[in-house]
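*Asks:* sequence first, then the predicted structure, then my questions.
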Amino acid sequence: MVESSHLLGTALRNLSGDKGKILVVDDEASIRRILQTRLEMIGYNVVQASDGEEALSAFRKETPDLIVLDVMMPKLDGYGVCQEIRKQSDVPIIMLTALGDVADRITGLELGADDYMTKPFSPKELEARIRSLLRRRNDRTTTAAIYNLGVMVVDNLKIDTNKRQVYKAGERITLTGVEYSLLELLMSYPGKSFTRGEILQQVWGYSAEQHADTRVVDVHISRLRSKLEDDLENPEYILTARGSGYFFQRVAQLEH
């Protein structure tokens, strides 16, 4: 029910020409002020929250299109907030983590965050990440070859490209928008190996030069495999290309 209301709110804002609503969650007032000022200058509606509990309340009340979420906060940290939101919504989440703390980044991604930035960060780069994720969420057109072809079938997997939904053995698998886009990219070109840099460009919308740490790709591949594969030690669908990246090794068929 919450996810449906979020999608409806997003659709109405798109029709009205609104660029979208951003929920900025950080216990540092200065960061919230800077981000609100900059994001509102370029056309976003910004809502603030100063701790985890306030963030969940604002999420339910405001139906944001994207969340910028700090990790270290009072009452409930960013991990807890991310977990709660992912139980009911695939709204894009960008986590803000401590500089050099790799564990923070990996944990956030494993819990369902779509991307992360380390503090101190460039507000301009954050704006670019926000644009990229919102474009992915709002734009249903894609260069993927399988887009809008109906239902694609690979063994017990079914991918409804119109609704962007995936089913395994008849049960729907909950994927975030980024996870679906990643699966769609790999399935569109079976057997083709994509480097991590190419995946960053195609799915996240920025180059490897801008984002030297490609763990974001590896963690999302791991999450996707955990939802699709029966045996993670011997994956059937998404394979690792040694020294290169990843590829989808099965060819999907149209369901008639």
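*Replies:* Looks like it arrived, so ask away.
*Asks:* C-alpha from now on. contacts and neighbour counts both.
*Replies:* Fine.
*Asks:* quick check: end-to-end length of stretch 90-106?
*Replies:* 18 Å (Cα to Cα, to the nearest Å).
*Asks:* so how far is it from its chain's centroid?
*Replies:* Offset of stretch 90-106 from its chain centre (Cα atoms, centre = their mean, to the nearest Å): 12 Å.
*Asks:* what residues of it count as buried?
*Replies:* By 16 or more other Cα atoms under 10 Å, the buried positions in stretch 90-106 come out as 90-98, 104-106.
*Asks:* second structure follows, compare the two:
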Amino acid sequence: MMSTSPTPASAAESHARIVVVEDERTIARTISDRLSAEGWTVAIAHDGPSGVATIENFKPDAVVLDVMLPGFDGLEVCRRVRGLGEFGVLMLTARDEESDMLVGLGVGADDYMTKPFSMRELVARLKALVRRVRRNASTPEANAPSKIELGDLVIDRDSRRVTRGGNEAHLTPTEYDLLVCLALAPGTVLTREQLLEDVWDWVDATGTRTVDSHVKALRRKLGSDLVRTVHGVGYALEVPEGELA
């Protein structure tokens, strides 16, 4: 078993506030103790309704959210809290089923892990989520374009709104960040590892399935022709032929 000793936290992820919504009390306490050892402040809820109330009152940087909860499930929790503020959501699932993962991503989850999981990896992913949340809340880069227009795809970075063919697409925060990353280099193949580092702020390749699942979600919302798969390498955003400005 991997060590659960704390790892040094950078200033970007120190003093984080985390809500753990998990009905298995032993698991919830184990996660809480591990995160507290990082110097983070943790609140725990054990069912859907109290999870929503805790998230609303605690104003976390990130949420660890189990899918199977009494009251109502974690998917419903995620639907209800997504408009309450800027925070990351990491879902815990009991099954390694891609359909379950896509549903979770569709309601606003940023990442997911299947049980049983490594506590070290859970902490690493939460640190990355916290860094992303704080990075997105900071002042945009001075040289970054405020609007990206590629054919009939329009990304307004000031309002974080995306339209294609005049129809607005409702993207989760991670889907939006992934789309922007691809759209800033249209036609360029970006490896899964590059995308993990640039979008998820991970420095290893343990989550390449996360990239694949988010790309599938983007295709479902914006059209299957928009993101091209380069097998064995990664993905590229393609402007459909005839739609170039």
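*Replies:* Yes, it's here. Because the structure is predicted, anything quoted here is derived from the model rather than measured.
*Asks:* and the TM-score between them?
*Replies:* Their TM-score after superposition, calculated using TM-score structural alignment, normalised by the length of the second structure, is reported as 0.78; 227 aligned residues with a Cα RMSD of 3.1 Å.
*Asks:* ok, back up a step: the buried residues of stretch 90-106 of the first structure: which two are farthest apart?
*Replies:* Largest separation among these by Cα to Cα: Asp90 and Ala98, giving 24.1 Å.
*Asks:* picking up where we left off before, mind putting the buried residues of stretch 90-106 of the first structure into TSV with distance to Ala241 of the first structure?
*Replies:* Rendered in TSV, the data for the buried residues of stretch 90-106 of the first structure read as follows (distance: Cα to Cα, whole Å):
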residue	distance to Ala241 of the first structure
Asp90	29
Val91	30
Pro92	28
Ile93	28
Ile94	28
Met95	29
Leu96	30
Thr97	30
Ala98	31
Asp104	27
Arg105	24
Ile106	22
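*Asks:* for the aligned residue in the first structure for Ala185 of the second structure, grab the count of nearby residues.
*Replies:* Using TM-score structural alignment, the equivalent of Ala185 of the second structure in the first structure is Tyr189. As a burial measure, the neighbour count of Tyr189 of the first structure was computed by other Cα atoms under 10 Å and equals 19.
*Asks:* also Val215 of the second structure?
*Replies:* Neighbour count for Val215 of the second structure, taken as other Cα under 10 Å: 21.
*Asks:* ok, it to Thr41 of the second structure distance?
*Replies:* Computed as Cα to Cα, the Val215 of the second structure to Thr41 of the second structure distance reads 33 Å.
*Asks:* biggest helix in the second structure by residues?
*Replies:* Looking across the second structure with DSSP state H, the single longest helix is helix 119-137.
*Asks:* buried set for that helix?
*Replies:* Neighbour-count burial for helix 119-137 of the second structure, counted by 16+ other Cα under 10 Å, picks out 119, 122-133.
*Asks:* again, but for stretch 149-167 of the first structure
*Replies:* Counting neighbours by 16+ other Cα under 10 Å, one finds that the buried residues in stretch 149-167 of the first structure are 150-154, 157-161, 164-167.
*Asks:* look up the closest residue to the counterpart of Ala29 of the first structure in the second structure, ignoring the ones flanking it.
*Replies:* When the two structures are superposed using TM-score structural alignment, Ala29 of the first structure falls opposite Arg25 in the second structure. Closest residue to Arg25 of the second structure apart from its sequence neighbours, by Cα to Cα, 6 or more residues apart in numbering: His46 at 7.3 Å.
*Asks:* just give me the neighbour total for Thr114 of the second structure.
*Replies:* Neighbours of Thr114 of the second structure under the rule other Cα under 10 Å: 15.
*Asks:* go on, Glu141 of the second structure?
*Replies:* Should you count by other Cα under 10 Å, Glu141 of the second structure turns out to have 8 residues around it.
*Asks:* element containing it, please.
*Replies:* Using DSSP states H and E, Glu141 of the second structure falls within no helix or strand.
*Asks:* so it versus Leu190 of the second structure, what's the distance?
*Replies:* According to Cα to Cα, Glu141 of the second structure and Leu190 of the second structure sit 21 Å apart.
*Asks:* contacts only, for the most centrally placed residue in the second structure.
*Replies:* The geometric centre of the second structure, computed from its C-alpha atoms, lies nearest to Asp110 (Cα atoms, centre = their mean), at 1.8 Å. Neighbour list for Asp110 of the second structure: 88-91, 172-174 [criterion: Cα atoms under 8 Å, 6 or more residues apart in numbering].
*Asks:* turn these into JSON lines, including secondary structure.
*Replies:* As requested, the contacts of Asp110 of the second structure are exported to JSON lines (DSSP: H, G, I helix; E, B strand; the rest coil):
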{"residue": "Gly88", "secondary structure": "strand"}
{"residue": "Val89", "secondary structure": "strand"}
{"residue": "Leu90", "secondary structure": "strand"}
{"residue": "Met91", "secondary structure": "strand"}
{"residue": "Thr172", "secondary structure": "coil"}
{"residue": "Pro173", "secondary structure": "helix"}
{"residue": "Thr174", "secondary structure": "helix"}
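*Asks:* which residues of the second structure fall in strands?
*Replies:* The residue ranges that make up the strands of the second structure, judged by DSSP state E, are 17-21, 41-45, 62-66, 88-93, 111-114, 147-150, 153-156, 161-164, 167-169, 190-191, 227-230, 234-237.
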